Structures are given as structure tokens and as C-alpha cells.
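> Would you be able to build a 3D model of this:
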Amino acid sequence: MRAIPGWLPDDPEERAAIQSECEEPVHHSDALSTTNDYMSDPNAHDDPASRSEPATASLTAANDASTGAAEQHQTRIHLIGTRSIFAPLPPVSWIVKGLQLGAGRPAVFAGYGSSGKTSAAQALALAVASGRASWEHPDFSCERPRRVIHIDHEQGRRGTLLKYQRLAAGMGIDWERDLEDRLSVSVFPRFYLNTPDAEEAYAALCAEHGAELIIIDALKGATPGSDENDSKIRESLDNLTRVSERTKTAFVVLHHAGKIKEGQTDGRMALRGSSAIYDAAGLVLLMHGEHGRPKRVMHQKNAPDAGDEIIEDFFLTLEVIRPDGEKGEPGASRVVYRAVEEVEGERSADERKQELIDRVREVVAAQPGIGARALRDRIGGKAELVDEAVNSLVSSGEMEKVKDGRSHAHYLKERRRDGTDG
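A predicted model of the protein is given here:
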């Protein structure tokens, strides 16, 4: 007889089905042990009578085992009755509604290595635990502080804790005042998403600590030995879906992805591994961008309860407010939301600046010794922008300005005034 779990669903039919299963005795087959006893008796092969008795016992035991297995399988498939199907549904348990983060299928935040997904996830954890807007964007606000657990299979204790200290300092969060005891971290735990008791272990974790959001970093580390290219990887994410439906805990799973190719828009092609990962997820966000630049976040898939709501693409930027101190004191940083128009506008300005620098380089290479006024006239546009491009080349050591009478002559370092190579 199996013990009745501490948690039971609100639905009366589901509750009755689980209680019924736990009250039934578990059937065990003794066919294997009977056959082994028979095979270990050398005299049994010589006596037809003795040979028939264990064979009959084996067959009977096998039939009993088959019947018992069928009964067990029937009780393990819980049906939702007609009345419950059409009963009013409870409101959606949103954690961050604007981000489509709530109970149900796990959200997947994906990006290639060093794309900033872990920093973004830890900033999200701090915001939810303190009841603030995630990434300082008002549309991603949290109604109240929530209990958050971060399960780290990736960074290790020092890396994870140091990053939390930096982010808290950058976000102006005092842990005693703003967090109390609502944020916890587990580093390299000894249970995984693909262990046989994963569902019960996670359900117990949620129930014991009242967790409302759990972040798992990352899927590969949480499923050791599993082939992410095999569709069976979905079973690990389905474990989280079942736990979430039981406990109302929201899950965010970080996952690796390849670099986005030009014109690529299908998230299933970007996520590393089987497309079953994409299929098992609710919300899917994909992060990508150049090192040191803001990372574009592409909304690839809606959470099931979000309907037709679309999260417009946005950027996240990691701002280092204060570097780490010489004596090991943690610095301060924050992850900030930025609109696409803002970042792309800056990128266009950078591109225009680079085009101007390339033009200055081209003119000076063709006409070494050209003066400042002649250079401005040759290139055109605003004089201050040309001077800025010149100063950039001089600062980088690629070009030099030489005083020549009342003006300055401009030379590339590779071809100096005397004609020798620099």
C-alpha cells in the first residue's frame, strides 16, 4: 500500500483517483525468482513431473503479474471528468504578467555562451524577490515580492554569489531590508531533472520552501547523461510542467543556443538540441548580440495563458556601475531594459562615425600631408565631426598630425612625411 502524498489537487475527481491508487496494494511478480529456482535445480531436468510444476507456477505468476501491472497502469492515468472539464477555471498565477512568466509549462531563456542570459536571470530573480520591475522596465513589474530559488548547475558557488552581490549593489537592493529570506541558491545539487524521482523531489522543494519562482541554470547541467538531440529530453521539462500544475510554481530554464544567422527568425532552429525542447516550453526568449554590446531579446513563443499577446523585441544591457575593488570587494552592476529604437539609433550613429573614419583614412592615404582645412573641404559635412574622426585615428596611433607652418599636416603612420614606413 502506497502512502497518500501530502499534496492533493482541488478537483474532487482527481483527488479521489489519487487516494484510490494509494489505497490499492502494489502487485509484485515472483515469476523471475520461481524460474531461477527451477533452473538452479539440476534434477528438475530429469523429472517431467518436477519440470511441469515450476513451469505452471511461472505461468500463473506471470499472469498474475500481468493483471497487476494492468491495474496499476489504469490507476496511474488520472482522468479529468466532464464536470471538472467545464467548471470555471481559476485565474492565471502570473509572477510577471508583462513577461508572460507564470505557472504552467517552463519558460526557456536561451542564448549562446557569454550572451548574458545568466546575469539577466539573476537580475530577474532579485527583482521578483524584492517586488520590483524586472530589468527596470515598468511593463515587467511584479505585484508583490515572491519566494525565489536559483538552482545552479553551471557557475559554482563563488561565481553565482558574487554576481548576486554585484547586481544587488547596482540595483540599490539591501538584502536585509528588501529581500528578507525570499532568495535562496542551490549550487550543484545532487538531484537532476532526469532522475527517476525528479518530479517528487521538485514538488517537495516547492512545498517545503513555498517557492513561487525557480530558475534552473542550465538545462544541459540539469540533465547529465541525456542527449539533448534526443526527443526524450522533453521528459525532463514535462516533469517541471507537472510540478508547476501541482504547486503553481513558475520555472525558468536557461538553455544554450547557437549564434543567430542573418535572417533567421525560427526559434526552434536556434535552440541547441531537439525541437522537443521548444515544444515542451511555454514562453521562449532568445538572446543574442555581439560581445560588449546590448543583447537583443527575441520573443519566440507565447506562454499558453498569454493568448495572442506578443512581447515586442527589446534589448538588455549590462551596465558596470563600479568595478570590483582591489581588496576583493564586489563591484556594482545592473541589467537594464532598452527599447529597440533607442539601441538601433545608437548603432546607426556608430556606423556613421565608422564610415567617416574610413573616409578620413582613405583621403589621407591618397594625399599624405593634407592639411586640416583641406581635409575638411575634401570630406565635407560638419567640421567638428571630421575633427572627431581625425582625433579617433590619432588616439588609436594609426595617424599623426605634424605642425607644418600655420596648419597641421595629416599622415598615416604607415607612410610618414619622409616616405618611410612607420
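> only C-alpha atoms for contact and neighbour calcs from this point on.
Will do.
> Which residues are in contact with Glu319?
Glu319 makes contact with 333-336, according to CA atoms under 8 Å, 6 or more residues apart in numbering.
> Show me the residues you listed that map onto strands.
333-336 (DSSP state E).
> got these as a markdown table, with distance to Ile379 columns?
As requested, those are exported to a markdown table (distance: CA to CA, whole Å):
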| residue | distance to Ile379 |
| --- | --- |
| Ser333 | 41 |
| Arg334 | 41 |
| Val335 | 40 |
| Val336 | 38 |
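> Just the closest of those to Ala222, please.
Nearest to Ala222 out of these is Val335 (CA to CA; 25.1 Å).
> doesn't Thr118 make contact with the closest one?
No - Val335 is beyond contact range of Thr118, at 10.7 Å (criterion: CA atoms under 8 Å).
> tell me the secondary structure for Ala238?
To be clear, residue 238 is Asp; Ala isn't right here. helix (DSSP: H, G, I helix; E, B strand; the rest coil).
> what's the neighbour count on it?
Here the number of neighbours of Asp238 (other CA atoms under 10 Å) works out to 19.
> any idea how far Leu205 is from it?
Distance check for Asp238 against Leu205: by CA to CA, to the nearest Å, it reads 17 Å.
> what does Ile149 give?
To Leu205, Ile149 is 10 Å away according to CA to CA.
> So between those two, which is more surrounded?
Taking neighbours as other CA under 10 Å, Ile149 and Leu205 compare with Ile149 leading, 24 against 14.
> tell me which residues of the helix or strand that contains that one are tucked away?
Assigned by DSSP states H and E, Ile149 belongs to strand 148-152. By neighbour count on 16 or more other CA atoms under 10 Å, the buried set for strand 148-152 is 148-152.
> next up, for comparison:
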Amino acid sequence: MTTTSPRTVFEPEHEMFRRTVRSFVKQEVAPHYSEWEDAGVVDRAVFLAAGELGMLLFGTPESLGGAGSRDWRFSAVVNEEFARAGFASVGLGLALQNDVAAPYFLDLADAEQQQRWLPGLTSGELIAAVAMTEPGTGSDLAGISTTARRVGDDYILNGAKTFITNGQNADLVVVAARTSEDRHRGLTLFVVERDMPGFERGRNLDKLGLHGQDTSELFFSDVRVPARNRLGTTEGEGFYQLVRNLSQERLSLAVMAAASAEGMLDHTREYALGRRAFGRPVGTFQHSRFVLAEIRTEIDIARVFVDHCIGLHVRGELSPVRAAEAKWWVSDLQVRTADRCLQLHGGYGYMREYPIARAFVDSRVQTIYAGTNEIMKELIGRDMGLGE
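Below you'll find the model as predicted:
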């Protein structure tokens, strides 16, 4: 690796697990990744293979087939290794299962719900998605218009969602729906299952990057969801349940962004040393040296901050504002790194057969999802007393 910052946040057991994940990426992902990119969706078998190695839902109790560990550093290792290797389409799908969806099932599901869902989510037999974003609603969760109306022992769900990660593969979808007109106390979360009548998947969206990641439109037309599929003890808790989980999601993206930048730098350094122009390696020109030196320094700074945030999260001390700082700054760094590294590749950087080309298009969305970076800055500014 070309970065030099010390990694003190991880223990020996995490580094041992890292070797397992790295081997998995090399053997189970790399040989098939191009096929999944062409197909527009990752083979479900990769979730099963990851589950067999204990790479999913680390917090699932042992009695339900999990490791029973709430140490988020294991999930961070998974995120880092996929991102560093440049396989973001698979890494994002696993991160969605581990970091975004898992808290709803581990923390909000009751004992009966956990018995139904956790074993499959942990083994990879079941794939999860979280449906918040709507065609007319982006970062404004309080603007969600999908409705759920109570009728006896069921809720009748109507509405549409878009940009849903794991949308085609998902067996369980955590759906945010409006159960009253109150903007913040009127949202409730439900788990919609694959074969419920009225639940339909729209097209697999044609994205700029992340071509192997199934990102979909979802439609709900009079879907009858049993009340036993509601998450939380009462109606109206959904907005606060969603917000509570955003810090972990944003830290997860920051972790992936830093590791992706490291991977891009490693590839570019190797290319710059091997590619010759005017009788010498392009990496030995002063401009190339300076650019690579700048990138490495920025990544080292990002790595120290991200590791600090990981430590805070493990201790239960990561604030939403700190997570927002990590998400916006490190994802911006990832985009800048992709741009500069592609430039150093010259014309070859524009060819899709080179990893930097894929990294360039995959990186761009990092500043958009889980709350745009403009929203992150708004949160930080308000924390400084600068809100309206």
C-alpha cells in the first residue's frame, strides 16, 4: 500500500478476519465481476458465499446463526476490502445488508420477527433493502408520501420508491410509509416480503456507474402487510428510527471512500512506474510525483480521521455531525482522487478495461446518496449555530 498512516483502531482478530475477506474477494468476486456488471445485477450466490464465511449481520445472536458480535469493526473490514479492490457493486450490496438494513432487524424487530428473518439474512439466503427515497422526495424524510392505512390486522400500503439498492434481489424491504399527517410522528416502518400481492419491482435503473449494483424502482399497490410486519412497538416512530441509523450508514460510506481512494492510488502508482514516456517512467516526472504525493497525504489525513470515527462508533460516541463531516469530506476526496488518478493514466484511463475508469464512474455517487454532501454541510452548519 502507498499510504502510511498507522491502523491502531483494529485488533489482531480484525486483521485475521481481513485476510479471510481479502481471499474471498479474490476467489469469489474478481473472476465474476465483469459478468455481473454486464448483467446489471450481482449473482445472489455471492450473498450465500459471504454468509457461509460469517460476513453478514455480525450482531445476529448465536442462537439464530450469527456471531453475536456488535463490534462494528468487522463490518468496516468488509467495506474496506471490497472498496480497495474496486468491486463497489458487491461491496455496496453487502454494506446495505450489514450497515443499513441490519439495525432495523437487530434493534427494532421483536423476538418473533427476529426468528423469522435473522437466520436468512445472516446466511445470505435472504437479501434486504431499505426503501426511503421517493420520486418526489430525496433527502427530506419528512416529505415521504407513501401511505399505510390500518385495516383490521393488516396495513394497506400504497406508494412508490426509487433509487433502492438491492432492489431487484431483495427478499425483505424495510419501507417507510405515512400512517398519519404529522410530518415527523406520522411515519412507520414495515417489512414488505418478496411475494406479497401488489408489490412490484420496476426497472433496474441504468446508472452512470455501479453497473453491477441492482438499483430499482419499487411500487406498492394495495399491498396488504400484516401488522406483525410492522417494526417498532407503536405507529409513528419511523422518522426517528430512520434518523438514528443514518450515522452508521454515513460512516460506512466514509470507510468505503477512504479505502477506494487507497486502491486507486495503489493502481495509479504502479501504472505510473510501468508506463514510459520520453524514455522514462511517467511517475518520475515532477508533476506526477507532486500529484501522487498530494493524494497520498490527503488519504493519510482521511484515514486518521475515519479511524477516529470508527473508534467513536464502536464506543457509542459517534455524533450525527461527526458522521456527516466524515461522509462529505472523504467522499469528496474519493471523487478528487478518481479524477486525478485517471488523468495520470492519460488516454488509457478512459478505457473501461482499466480499473481507474470503473473507479471514476463508481465514485461519483458517493457525494449524493445517504444525504447529499450539501445536506451534510447543512447539518454541520446548524450544529455551529448557523441555522435559520
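> Just the TM-score for the two chains, thanks.
Once superposed, chain against chain, the TM-score is 0.23 (TM-score structural alignment, normalised by the length of structure 2); 151 aligned residues with a CA RMSD of 7.0 Å.
> related to what we said a few turns ago, counting by contacts, list what the strand holding Ile149 of structure 1 packs against.
helix 117-130, strand 183-187, strand 213-217 (3 or more CA pairs under 8 Å, 6 or more residues apart in numbering; DSSP states H and E).
> other SSEs contacting the longest helix belonging to structure 2?
Counting residues, the longest helix found in structure 2 (DSSP state H) is helix 238-274. For helix 238-274 of structure 2, the packing partners by 3+ CA pairs under 8 Å, 6+ apart come out as helix 73-85, strand 187-193, strand 280-281, helix 286-314, helix 320-345, helix 355-363.
> how about those, which one is nearest Ala111 of structure 2?
Among those, the nearest to Ala111 of structure 2 by CA to CA is strand 187-193 (14.7 Å).
> For that closest one, which helices and strands make contact with it?
Applying 3+ CA pairs under 8 Å, 6+ apart, one finds that strand 187-193 of structure 2 makes contact with strand 172-178, strand 215-226, strand 230-231, helix 238-274.
> CSV for these, including mean neighbour count?
Formatted as CSV, those follow (neighbours: other CA atoms under 10 Å):
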stretch, mean neighbour count
strand 172-178, 25
strand 215-226, 20
strand 230-231, 24
helix 238-274, 22
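> Quick one: closest of these to Glu112 of structure 2.
Set against Glu112 of structure 2 and scored by CA to CA, those come closest in strand 230-231, at 11.5 Å.
> counting contacts, what elements does that closest one pack onto?
Counting contacts by 3+ CA pairs under 8 Å, 6+ apart, strand 230-231 of structure 2 is packed against strand 187-193.
> which other helices and strands contact the helix or strand that the strand it packs on is followed by?
Sequence-wise, the next helix or strand downstream of strand 187-193 of structure 2 (DSSP H and E) is strand 199-204. Contacting strand 199-204 of structure 2 under the criterion 3+ CA pairs under 8 Å, 6+ apart are the following elements: strand 215-226.
> Tell me what angle the strand it packs on forms with strand 199-204.
With axes from the mean of the first three to the mean of the last three CA atoms, to 10 degrees as the basis, strand 215-226 of structure 2 and strand 199-204 are set at 180 degrees to each other.
> Show me the strands in the stretch 251-400 of structure 1, by range?
Counting by DSSP state E, counting those that start in this stretch, the stretch 251-400 of structure 1 has strands at residues 284-288, 295-301, 314-322, 332-338, 370-371, 399-404.
> Out of those, which is the most enclosed?
Of all the strands of the stretch 251-400 of structure 1, strand 284-288 carries the top mean neighbour count, a mean of 25, counting by mean count of other CA atoms under 10 Å.
> Out of the ones in strands among the contacts of Glu319 of structure 1, which is nearest to Ala276 of structure 1?
Nearest to Ala276 of structure 1 among these, counting by CA to CA, is Val335 at 30.2 Å.
> Look up the closest residue to that closest one, ignoring the ones flanking it.
Counting by CA to CA, 6 or more residues apart in numbering, the nearest residue to Val335 of structure 1 once its immediate chain neighbours are dropped is Leu318, at 4.6 Å.
> do Ala83 of structure 2 as well
Here the residue nearest Ala83 of structure 2, using CA to CA, 6+ apart, is Ser260, at 4.7 Å.
> Could you dump the strands of the stretch 251-400 of structure 1 into a markdown table and include distance to Leu124 of structure 1?
Below are those laid out as a markdown table (distance: least, CA to CA, whole Å):
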| stretch | distance to Leu124 of structure 1 |
| --- | --- |
| strand 284-288 | 14 |
| strand 295-301 | 14 |
| strand 314-322 | 12 |
| strand 332-338 | 9 |
| strand 370-371 | 54 |
| strand 399-404 | 45 |
